[in-house]
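[1] Based on what follows, work out the 3D shape:
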Amino acid sequence: MLNPSTWRTLDIDLLRTFHLACALGTLRAVAERRHFTLGAVSQQIKRLEQQLEQQLLQRSRAGVTLTAAGEQLRAQSTSLLVEHDQLMDRLLKQSTAGVVRLGLPEVYTPRLLNDILPTLAASHPRLQLQVQTSNSGELERLVDQGVLDLAIVVTPQPNESSMTRLWQTRPVWAGSASTASVANDPLPLALHPNDCPYRAIGLKTLQTAGRNWNTVFASASVAAIESAVDAGIAISVLDRARLTPGIRELGTRDGLPSLPDCHACLMHAPTANDIDSSAIDVVARQLQSIDFMPGRRSHQ
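    Here you go, the predicted model:
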């Protein structure tokens, strides 16, 4: 018979803090999200590393990055957190019901369909999602107008009063791996709609750098923009996670200005709009538990 004194367990609370650090990129952001002090967050990470006898995060002034052990823990413990929350819902016999109106950029729908909807259907069969896809600027307006209850939006400057940071995104200049036209003047661009934050930061940095540009391709479709870049027609701003063998990252060595990081955030409507707030809370909690980082391809 096993001796209970030899059992070793992972602390779920420490694990949740670790996953937030992976997603948000800084311990300070984790502290703000969990309403802890920075010291308390550091201690939680340290305790988890002591439990596992391995360093999980590399600290620097810019934030935190995963060690090899940290990568392994994140990949293998994501489902554990989701299953833990599902189990708690079942044990507490929650019967939340209602319709929640959710908005998100189109590129996140695979994770919604593969992870979030099946989980909600299993744990909250009386809860329904009405989903609308659009770019981040339009989604922000729809939430402010009360048309949507929740939305995932990407922004360089989160509104801390209405947005919860989910993870960092890394916009980069992207061009064809074979024929990136970075030396052209004006610079040929493939642009997203006006409400796309990546379009806004790209054009702003070019204007600040005094670089001329010209729109040679425009589309609301991320896939279409990527095809134009891959074909060498133009360059664009894409999330680094969306780069493919046919698309390479461009930067200051190519004569292009550096781009700021952005944040994917969960935005809440100012009112519940005649829906039980517990239903919105259930969906919000589920969105915050999904790890978008493994194999993630994100934008807008």
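
[2] use CA for all of it now, contacts and neighbours both
    Fine.

[3] in the stretch 1-150 of the chain, which spans are strands?
    Assigned by DSSP state E, counting those that start in this stretch, the strands in the stretch 1-150 of the chain fall at 57-60, 63-66, 98-104, 127-133, 150-155.

[4] nearest to Met88, of these?
    Met88 lies closest to strand 127-133 among these, at 16.8 Å (Cα to Cα).

[5] Which of the strands of the stretch 1-150 of the chain has the highest mean neighbour count?
    Neighbour counts (mean count of other Cα atoms under 10 Å) averaged over each of the strands of the stretch 1-150 of the chain peak at strand 150-155, with a mean of 28.

[6] could the strands of the stretch 1-150 of the chain be laid out in JSON lines, adding distance to Leu189?
    Shown next, in JSON lines, are these (distance: least, Cα to Cα, whole Å):
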{"stretch": "strand 57-60", "distance to Leu189": "34"}
{"stretch": "strand 63-66", "distance to Leu189": "32"}
{"stretch": "strand 98-104", "distance to Leu189": "25"}
{"stretch": "strand 127-133", "distance to Leu189": "24"}
{"stretch": "strand 150-155", "distance to Leu189": "21"}
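
[7] Second input sequence below; structure requested for side-by-side comparison:
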Amino acid sequence: MDLKQLRALVTVVEAGSVTRAARLLRLVQPAVTRQIRALEEELGVVLFERTRTGMQPTDAGEALAERARRALAELDRARAELTPPAGEVTGIVTVGLLESTVDLLAEPLVAELTRDHPGVELRLQTGYSGHLQRWLDDGDLDLSLLYNLRSSPSLNVTPLLRERLWVAAPPGAALHADRPVPFAGLTARRLILPTDGHGLRTLINGGAHQAGVSLNSAISTNSMAMQKRLARAGHGWTILPSVGLAEEVAAGLLCAAPLCEPEVLWTVVLATSRTGRVPRAVATVARVLTRLIRMTVAQSRWPLVEVEPALSAR
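    So this is what the prediction gives:
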């Protein structure tokens, strides 16, 4: 198999048809079809089912496409690193941002890299911590912010800060940052919480168990944005880390207070893979991201956090 065949495979999977893939690859349709057939003949498997609605990858096709994406991404990365202009940091860096940090960090990160390191091609992925860690382990991310990961045999983990969980509600609830709310004070409230199995939900359930209370999970969702939207609309109170609420509280869309009795903290860490060398572009993006986090804490835009030594020393 060659690179042209792998690009054809990935493009057909993503485009859903040979016709659309040919347009994206700037090839004639028969050429793309020949490349797919050559792969199938070499491997002795069927990669696609031809249907009325387009090309549906088989299990074998999906498996090969997943590996082909990674191989092509590594080659693109090598090409960018090996042919840099003199003195310029270049390369492709894929960064994982926790959903709760996107509003605070994504735009400043893009702006600083565009200004100071234009040779870095940034690819941003967002998600919950468990998803990001899996993508990092699989090699789909170069570095990522994660929650509550102390150590890992496959990852280098640098703790940055610890933040409290907050309860948030519409402005009329008159919650205040200097008046923490005990878990026992939530028992009569309809709550909008993450779904079971999510790391945040596990922390919330643990806090409630310590307090000896049961919480009324009226609505569960796997979307932080949905939690906040439903809380703003008055469908219940919600619980999130402080950084996930900072923008809405500053805009007066929600009011919030830290939870107490017990106080629940979770740690934000920066994680990179232990395998292989760290490319210069990845190290550069890690430094920029860490500096941005330190700056947001210093400016009180990431409220009520405890800074770890690794962050304060940078």
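
[8] what TM-score do we get after superposing?
    The TM-score (TM-score structural alignment, normalised by the length of structure 1) is 0.56; 199 aligned residues with a Cα RMSD of 3.1 Å.

[9] Tell me which residue of structure 1 lines up with Met226 of structure 2.
    The alignment partner of Met226 of structure 2 in structure 1, by TM-score structural alignment, is Ala224.

[10] Check which helix or strand that match maps to.
    In this assignment (DSSP states H and E), Ala224 of structure 1 forms part of helix 222-230.

[11] same for that helix, what does it pack against?
    Under the contact definition 3 or more Cα pairs under 8 Å, 6 or more residues apart in numbering; DSSP states H and E, helix 222-230 of structure 1 sits against strand 171-176, strand 187-191, strand 213-218.

[12] let's see 10 Å
    Helix 222-230 of structure 1 makes packing contacts with strand 171-176, strand 187-191, strand 213-218, strand 236-239, strand 247-250 when contacts are defined by 3 or more Cα pairs under 10 Å, 6 or more residues apart in numbering; DSSP states H and E.

[13] The equivalent of Leu193 of structure 2 over in structure 1 and Ala231 of structure 1, how far apart?
    Aligned counterpart of Leu193 of structure 2 in structure 1: Leu191 (TM-score structural alignment). In this view, Leu191 of structure 1 and Ala231 of structure 1 are 15 Å apart by Cα to Cα, to the nearest Å.

[14] Comparing the two, which residue is more hemmed in?
    Leu191 (26 against 18; other Cα atoms under 10 Å).

[15] max-length helix in structure 1?
    When structure 1 is parsed with DSSP state H, its longest helix is helix 68-91.

[16] other SSEs contacting that one?
    The contact analysis (3+ Cα pairs under 10 Å, 6+ apart) places helix 68-91 of structure 1 against helix 12-24, helix 38-52, strand 57-60, strand 63-66, helix 117-123, helix 277-289.

[17] residues contacting the match of Leu193 of structure 2?
    Taking Cα atoms under 10 Å, 6 or more residues apart in numbering, we find Leu191 of structure 1 in contact with 198-200, 202-203, 214-222, 225, 234-237.

[18] change it to 7 Å
    Contacts for Leu191 of structure 1 (Cα atoms under 7 Å, 6 or more residues apart in numbering) come out as Arg199, Thr215, Phe217, Ala218, Ser219, Ser236.

[19] now do Thr164 of structure 1
    Cys265, Leu266, Met267.

[20] same question, Pro194 of structure 2
    Taking Cα under 7 Å, 6+ apart, one finds Leu200, Arg201, Ser220, Thr221, Asn222 in contact with Pro194 of structure 2.

[21] Cross-check the contact I'm expecting between the fourth one and Asp196.
    Translated: Thr221 of structure 2. No - assessed by Cα atoms under 7 Å, Thr221 of structure 2 is found out of contact with Asp196, at 9.1 Å.

[22] Residue in structure 1 paired with Trp237 of structure 2?
    Matched to structure 1 by TM-score structural alignment, Trp237 of structure 2 sits across from Ile235.

[23] For that match, which non-adjacent residue is closest in space?
    Gly175 (4.7 Å; Cα to Cα, 6 or more residues apart in numbering).

[24] Enumerate every residue touching the one you found.
    Gly175 of structure 1 is in contact with Val229, Asp230, Gly232, Ala234, Ile235, Ser236, Ile247, Arg248, Glu249, Leu250, counting by Cα under 7 Å, 6+ apart.

[25] returning to that earlier point: how much space is there between the match of Leu193 of structure 2 and Ala218 of structure 1?
    Shown here: Leu191 of structure 1 relative to Ala218 of structure 1, a distance of 5 Å by Cα to Cα.

[26] One more: Ala180 of structure 1?
    Separation of Ala180 of structure 1 from Ala218 of structure 1 (Cα to Cα) stands at 17 Å.

[27] who has more neighbours, these two?
    Neighbours of Ala180 of structure 1 and Ala218, each counted by other Cα under 10 Å, are more numerous for Ala180; the result is 23 against 14.

[28] The more buried one touches Gly232, doesn't it?
    Yes - at 5.9 Å, Ala180 of structure 1 counts as touching Gly232 under the criterion of Cα under 7 Å.

[29] What about Leu64 of structure 2, how many residues nearby?
    Here the number of neighbours of Leu64 of structure 2 (other Cα under 10 Å) works out to 16.

[30] check which helix or strand covers the counterpart of Gln210 of structure 2 in structure 1.
    The equivalent of Gln210 of structure 2 in structure 1 is Thr208 (alignment by TM-score structural alignment). Using DSSP H and E, the element containing Thr208 of structure 1 is helix 197-209.

[31] give me every residue that touches the match of Met226 of structure 2.
    By Cα under 7 Å, 6+ apart, no residues touch Ala224 of structure 1.
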